[in-house]
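**Student:** this is a predicted model, with the sequence first.
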Amino acid sequence: MKKTLKLSVLWLARALGLFGLSRRLTRSKLRILCYHGGNIGDERQFNPLLFCSAEHLDARVRWLKDKGFTVVPLDAAVDGLATPQARPALPVVLTFDDGWYSTYQALLPVLARHGVPSTLYLCTQYFERGNPIPPVVLNYILWKSGKSEIDLAGFGPGIDGHHVLADRPATRRLVEALVEQLDAIADPAANRALVERFAAAVGVSAAELDLGSRRFDYMTPDELARIPGLGCAIELHGHVHLYPVGVPQRLKDDLAACAAVIRGQGLPEPRHYCYPSGDYDHNAHAALQEIGVKSATTCLPGLIDTATGRDVSYLPRFLDGERIHALEFEAEMSGFSDFLKRLAGRG
């Protein structure tokens, strides 16, 4: 009901020309968009903010072009943060998080066809391991099973026993215990065998899981090396996918490890960072400045007029995906949603 009411209000606002007015009033403000992986099977039904179809992204880019937006590279956009008057009309940056194979296989070709640039924030630990991403594939398996309760045996302490999946804290602990096991298995074949054994234990066949499609994998080094040719720059998402709240030295060490892997692939020195899961604290700016990181993006939506000093380390970004209705996307990109938030005192 709440969603329906929201969409009705947005439809009326668009019909009254308020979206167009908002675009004109915010034409110099920068927007940053965030996507993750593409869709190969039914991943977008499992997590519609983590995975989206090529058709979804294509429709978004076509709308942006039709409304006069200019897609700009992240580095150029950051260099112009202090001078909005020098920006092109309706500037927008397209970014991807993580490093999914499906980003390479399904989404980046869409942007290449449209001739627009993008940025990939790469999480390097999972990239180096080359296995299915444990928390994602495990939660997918539980979703795919369709079960409310499961019984496990032969997996070890913290895993074996009866589990009520509606008990979210307990289910989270189950997944964490399985992730710990998978992270300890370096051999790809053995790692995938454990994933398939867990899937079979809850009633999901190997064919349904379809690990061979690589829909839960990151890119290989050869694939990563090709994406600059698709107009995509490689930047920092951390070596581990976890922000070390309150420990700035760990942040610096983590980003040094991430940058070393990226350089080791023969790619340019990364200078921009995306907070994993959008987590950050007040220590981030000083730490990023010390190691020469030019900008950092959050997962909080908003438009950027000017950004100097600390603001550059906490840039807003809109997380788009299959769960976002076209009207919600248009309201955000037009600046109408930002107007409503400011009207409500939440800008």
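**Tutor:** Yes, it's here. Numbers count the residues shown, from 1 in each chain.
**Student:** alpha carbons only for contacts and neighbour counts from here, please
**Tutor:** Fine.
**Student:** show me the contact partners of the lengthiest strand in the chain.
**Tutor:** The strand spanning the most residues in the chain, taking DSSP state E as the definition, is strand 91-98. For strand 91-98, contacts defined as CA atoms under 8 Å, 6 or more residues apart in numbering pick out 27-37, 69-74, 77, 103, 117-123, 218, 237, 274.
**Student:** helix or strand next in line after that strand, which one?
**Tutor:** helix 101-102 (DSSP states H and E).
**Student:** residues in contact with that following helix?
**Tutor:** Residues from elsewhere that reach helix 101-102 (CA under 8 Å, 6+ apart): 37-40, 214-220.
**Student:** please repeat the previous calculation with a cut-off of 6 Å.
**Tutor:** 37-38, 217-219 (CA atoms under 6 Å, 6 or more residues apart in numbering).
**Student:** what is the most widely separated pair among the residues you listed?
**Tutor:** Spatially, the most separated pair among the contacts of helix 101-102 is 38 and 219, at 12.2 Å (CA to CA).
**Student:** which one's more surrounded, these two?
**Tutor:** Between residue 38 and residue 219, counted using other CA atoms under 10 Å, the more crowded position is residue 38 (28 against 22).
**Student:** returning to that earlier point: can you list which of the contacts of strand 91-98 are found in strands?
**Tutor:** 31-35, 70-71, 118-122, 274.
**Student:** output those residues in a markdown table; the columns should cover distance to residue 293 and neighbour count.
**Tutor:** What follows is the ones in strands among the contacts of strand 91-98, written out as a markdown table (distance: CA to CA, whole Å; neighbours: other CA atoms under 10 Å):
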| residue | distance to residue 293 | neighbour count |
| --- | --- | --- |
| 31 | 20 | 26 |
| 32 | 18 | 26 |
| 33 | 20 | 18 |
| 34 | 19 | 21 |
| 35 | 22 | 22 |
| 70 | 25 | 17 |
| 71 | 22 | 24 |
| 118 | 18 | 24 |
| 119 | 15 | 23 |
| 120 | 15 | 28 |
| 121 | 13 | 23 |
| 122 | 15 | 29 |
| 274 | 11 | 29 |
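**Student:** let's bring in a second model and compare:
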Amino acid sequence: MNGRHRAIAAAFRIMAATGADRWSRGFAQGRGVILTLHHVRPAERHGFAPNALLDLTPNFLDAALGLIRAEGYDLVSLDDAIARLQSPKRGRFFVALTFDDGYRDNVEHAWPVLAKHGAPWTLFVTPGFADRTARLWWLELEEAIRALPRLDLVLPDGRFTARTETDAEKDHAFSRLYWRLRKGPEAILLSAISDLARQAGVDPVALVERDCLPWETLRALSGAPGVSIGAHTLTHPMLAKHDIEAARREIVESQSRLEAELGLPIRHFAYPVGDPGSAGAREFALVREAGFASAVTTRPGHLVAEHADHLHALPRVSLNGLHQNEAALRALLSGLPFWLRNRGRAEQSWRIASTLGQAGGEQSEASSRHLRWAAAPQR
């Protein structure tokens, strides 16, 4: 956990110690919240594990759902969340659960916990992962750096070198290279990571096979009580980095492919990575034109009344491995961190989600830092 993450954790503890996460609900809490999850599995990784921020333990998920129920909040499906958002009637605060990418552990470890609590959930699936043709490039980068004692890459914006002999050196190199590649074209990112994977002997297909659900399991899962399937593009690209036709194809064909494979309507969409550099006004319009009922970003915030008019740019709140404790969960459910981020402005996060990235998801570096304050994993 770096200094920024430690500061966020300290803020959560202060909110809990002062009771601010309780007395602020009247003005800070929205109508509901959509939670983002990725992996749910027992804690096993130690030392160099930069993608462990995507992991929750089954025990924490169990405790989180128990707390949500104990607070009197409703656990609802994404369909119900949209219906409540559109309804003028005020009801109890609601929580919808969403899982991105389609990982095996969502079925093996998360589903039993979800079933125990009677919690509906939406799984956003990338068909390319089920096909074993798309790439978990962030895992490739981790595995390559784990295997290599030194990095030496020639990139269009200059050479990148780093010693990677110790866990600390590997962590530093991963962070530097990850964010440097994220800023540029996705083709350069994929090519550079492919080069490192080849050097390290990392098999990209084996990583997808190890971590992602196959079609046969997805077919068995679809239609199960409490389970909804959503689309997450064909191959998990950062859509705003691609031309409009490529972006449209990723959106439209992910829906049609899932419907053909699973035999069910696919109503909801999640933008890969989901920050302003990956999805902006153009992508929101494309998803709306494709006929999806809603689409979710990774921009942090609660759902407020105005989101009923912005159903294809909905915020979510990340449950992640950085902050697996009651204080963090209570703070996130209170809405106070997001109210403070917006300095109490009434427009809340819907206006941020609707206005940032007007030019295909472009943003200033200052805006990028501002939106990353809550440490939401963006993979």
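**Tutor:** Nice, I can see it. Keep in mind that what you see is a predicted model, and the values were worked out from it rather than measured.
**Student:** now the longest strand of the first structure: which residue numbers in the second structure?
**Tutor:** Counting by TM-score structural alignment, strand 91-98 of the first structure lines up with residues 94-101 of the second structure.
**Student:** okay, helices next: where are they in the stretch 51-200 of the second structure?
**Tutor:** For the stretch 51-200 of the second structure, applying DSSP state H, counting those that start in this stretch gives helices covering 58-70, 78-86, 104-105, 111-116, 127-131, 137-147, 167-183, 186-200.
**Student:** quick one: those helices as TSV, columns for distance to residue 293 of the second structure too.
**Tutor:** As requested, the helices of the stretch 51-200 of the second structure are exported to TSV (distance: least, CA to CA, whole Å):
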stretch	distance to residue 293 of the second structure
helix 58-70	26
helix 78-86	8
helix 104-105	26
helix 111-116	24
helix 127-131	19
helix 137-147	29
helix 167-183	29
helix 186-200	28
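**Student:** can you list those helices in a markdown table and add distance to residue 331 of the second structure and mean neighbour count?
**Tutor:** Below are the helices of the stretch 51-200 of the second structure laid out as a markdown table (distance: least, CA to CA, whole Å; neighbours: other CA atoms under 10 Å):
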| stretch | distance to residue 331 of the second structure | mean neighbour count |
| --- | --- | --- |
| helix 58-70 | 12 | 17 |
| helix 78-86 | 21 | 18 |
| helix 104-105 | 27 | 19 |
| helix 111-116 | 22 | 16 |
| helix 127-131 | 34 | 22 |
| helix 137-147 | 29 | 21 |
| helix 167-183 | 27 | 16 |
| helix 186-200 | 35 | 17 |
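**Student:** stretch 338-347 of the first structure: how far from the chain's middle?
**Tutor:** 25 Å (CA atoms, centre = their mean, to the nearest Å).
**Student:** again, but for stretch 258-266 of the first structure
**Tutor:** Counting by CA atoms, centre = their mean, stretch 258-266 of the first structure comes out at 20 Å from the chain centroid.
**Student:** what do you get for stretch 218-227 of the first structure?
**Tutor:** Worked out by CA atoms, centre = their mean, stretch 218-227 of the first structure lies 17 Å from the chain centre.
**Student:** with stretch 286-304 of the first structure instead?
**Tutor:** 16 Å.
**Student:** could you do stretch 211-228 of the first structure as well?
**Tutor:** Distance, centroid of stretch 211-228 of the first structure to centroid of chain: 16 Å (CA atoms, centre = their mean).
**Student:** can you check the distance spanned by it, start to finish?
**Tutor:** With CA to CA, to the nearest Å as the measure, stretch 211-228 of the first structure spans 26 Å from end to end.
**Student:** please apply the same query to stretch 77-94 of the first structure.
**Tutor:** This stretch, stretch 77-94 of the first structure, spans 11 Å end to end (CA to CA).
**Student:** can I assume residue 121 of the second structure is in contact with residue 225?
**Tutor:** No - the criterion here is CA atoms under 6 Å, and residue 121 of the second structure misses it with residue 225 at 9.7 Å.
**Student:** just the buried residues of the helix ranked longest in the second structure, please?
**Tutor:** Criterion DSSP state H: the longest helix present in the second structure is helix 244-262. Along helix 244-262 of the second structure, these residues count as buried under the neighbour rule (16 or more other CA atoms under 10 Å): 247-248, 250-259, 262.
**Student:** let's have those in TSV, adding distance to residue 312 of the second structure.
**Tutor:** Shown next, in TSV, are the buried residues of helix 244-262 of the second structure (distance: CA to CA, whole Å):
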residue	distance to residue 312 of the second structure
247	15
248	15
250	16
251	13
252	14
253	17
254	16
255	15
256	18
257	20
258	19
259	20
262	23
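**Student:** next, count neighbours for residue 211 of the first structure.
**Tutor:** Residue 211 of the first structure, neighbours per other CA under 10 Å, totals 17.
**Student:** quick one, what contacts the closest residue in space to residue 134 of the second structure that isn't next to it in sequence?
**Tutor:** Leaving aside its sequence neighbours, residue 134 of the second structure sits nearest to residue 128 (CA to CA, 6 or more residues apart in numbering; 4.5 Å). Under the criterion of CA under 6 Å, 6+ apart, the neighbours of residue 128 of the second structure are 134, 234-235.
**Student:** shared with the first structure, which of those?
**Tutor:** Contacts conserved in the first structure for these, using both residues aligned by TM-score structural alignment, their matches' CA atoms under 6 Å: 234-235.
**Student:** most neighbours among the contacts of residue 128 of the second structure, which one is it?
**Tutor:** Going by other CA under 10 Å, residue 234 tops these with 26 neighbours.
**Student:** list the contacts of the aligned residue in the first structure for it.
**Tutor:** Aligning on TM-score structural alignment places residue 234 of the second structure opposite residue 239 in the first structure. Neighbouring residues of residue 239 of the first structure by CA under 6 Å, 6+ apart: 123-125, 254, 257-258.
**Student:** can you do 7 Å?
**Tutor:** Residues near residue 239 of the first structure by CA atoms under 7 Å, 6 or more residues apart in numbering: 123-125, 254-255, 257-258.
**Student:** secondary structure class for it?
**Tutor:** coil (DSSP: H, G, I helix; E, B strand; the rest coil).
**Student:** before we move on, the earlier item: ok, which pair from the contacts of residue 239 of the first structure is furthest apart?
**Tutor:** Largest separation among the contacts of residue 239 of the first structure by CA to CA: 125 and 255, giving 11.2 Å.
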